[in-house]
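Colleague: Here you go, sequence then predicted model.
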Amino acid sequence: MHRYYGRGTSAPSSPPFRCDGFARTAEIVDATGERIVLSRLPPFLRALLVTDGTVTKILEAYFWEPVIVETLEQRFEDALEPVPWLGVEPGDSCLIRDAQLRGADSGRCFAEAFSMIRAQLIPPDFRQRLIDREIGIGVLIRDSGLESYREVLDVGLDRTASGETTVFRTYRIIIEHRPVILITEYFPLDLYR
């Protein structure tokens, strides 16, 4: 949850892909200041950054194998600080989930996703299926027939502990006009080159 503290306190200045799928001169930056012009990213990775669809299905179509959502960790946690992007206040309980999207045949990790969910704001049957880790969040929303809207809030570069460069996007899912789920997906850059 700490990765979202201090984020979203003010509107970002023209984040790439917030409203459009094309940003001619946009760049993304990592914590050290390294910049990559978005036009230099692999085309499929750019498509993943802008999609408002189910990433699992897009990965299956691109890599042409089933994708498994493997939950690495899931727990309830009380917020210590506000998370404005999700309307969370200190003391609010959220479901925290860390998952990998892996190829069922190859075993390759196509993405890692960290989610923060205001579980009390989603319908009980949806909430239980989410807690039971039945399927990924995007597939669950589609299968449940819930009307939702996804809004990309941030894109950037990050480094793993082993020094691998990842491209990430953070977006929120709005259900019934309320921000309910905040997700950051990390895509290993070398895999998509």
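Modeller: Perfect, I can see it now.
Colleague: Could you use CA atoms for every contact and neighbour count after this?
Modeller: Fine.
Colleague: Which residues outside the helix or strand hosting Gln128 are in contact with it?
Modeller: Gln128 belongs to helix 124-131 when assigned by DSSP states H and E. Contact partners of helix 124-131, identified using Cα atoms under 8 Å, 6 or more residues apart in numbering, comprise Ala119, Gln120, Ile135, Gly136, Ile137, Leu140, Ser144.
Colleague: Tell me the secondary structure of Leu146, please.
Modeller: Counting by DSSP: H, G, I helix; E, B strand; the rest coil, the backbone at Leu146 sits in coil.
Colleague: and it, how many residues sit next to it?
Modeller: 14 (other Cα atoms under 10 Å).
Colleague: Check it against this one:
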Amino acid sequence: MIVYKEIAELNKRFPLLNEEKILLGTDGSVTNILEILFEGDCKVETINQKIVDNTNYREVILKVNNIPLVYAISKTPFKNIEEENLREEIKRDLLSADIPIGKIIRKHNLETRREIKFIGIEKVDERLKTLLKTNYAQLPKRTYNIIYKNKILMEITEVFCIRGKLK
């Protein structure tokens, strides 16, 4: 996938804010970008979390200054983390604290890369509108993998809701 071309095509059908283009296309930390844009600490509100077959599934809202900005679902197959101590620490961070994934990666000083799989527009149902405190019917969405030591550490899907919330 050539990310800038995908975003350019999407922008023809659904005009995007420059900040949305950056969030859709970044191969870095979304947490960091949100903190810069909204000038505050990024917090996680966990909506749902469970472990099935040694894979953590987590549904969250990312907020800065108590403003809901991103709906995210992550899938973390613990078997792909070979180092037992690291696996247990990441598992503990995901389960016991509302820590953004970008901060977990930074905390453990992991050298990772992001591989974008999908960029598009999400139709927003009433549940998502309520969680994100928005009236928009469609929002930018992407799915990507975080790769660590050539294995998928996490698969993440994000729906961005920054429209109307930037100063």
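Modeller: Here it is on my side, so go on. This one's a predicted model, so the numbers in the text were calculated from it and none came from an experiment.
Colleague: quick one on the thing from earlier: which bit of the second structure covers the helix holding Gln128 of the first structure?
Modeller: Matched against the second structure by TM-score structural alignment, helix 124-131 of the first structure falls on residues 88-95.
Colleague: Quick one: average offset of that stretch versus the first structure, please.
Modeller: Once fitted to the first structure, stretch 88-95 of the second structure is off its aligned match by 1.9 Å on average (mean Cα distance after the TM-score superposition for the first structure).
Colleague: Report the distance from that stretch to the chain centre.
Modeller: The chain centroid and the centroid of stretch 88-95 of the second structure are separated by 17 Å, computed with Cα atoms, centre = their mean, to the nearest Å.
Colleague: if we can go back for a sec, any idea which of the contacts of helix 124-131 of the first structure is the one closest to Arg172 of the first structure?
Modeller: Of all the contacts of helix 124-131 of the first structure, Arg172 of the first structure sits closest to Ile137, with 11.8 Å by Cα to Cα.
Colleague: Leaving out sequence neighbours, find the closest residue to that closest one.
Modeller: Nearest residue to Ile137 of the first structure in three dimensions, chain neighbours excluded: Leu130, at 7.2 Å (Cα to Cα, 6 or more residues apart in numbering).
Colleague: so what corresponds to Lys5 of the second structure in the first structure?
Modeller: Matched to the first structure by TM-score structural alignment, Lys5 of the second structure sits across from Ala23.
Colleague: Could you pull up the contacting residues of that match?
Modeller: Pro16, Phe17, Leu38.
Colleague: Next: Gly25 of the second structure.
Modeller: Val3, Tyr4, Ile7, Ile116.
Colleague: To which residue of the first structure is it aligned?
Modeller: Using TM-score structural alignment, Gly25 of the second structure sits opposite Val50 in the first structure.
Colleague: Tell me if I'm right that Tyr186 of the first structure and Thr166 touch.
Modeller: Yes - at 5.9 Å, Tyr186 of the first structure counts as touching Thr166 under the criterion of Cα atoms under 8 Å.
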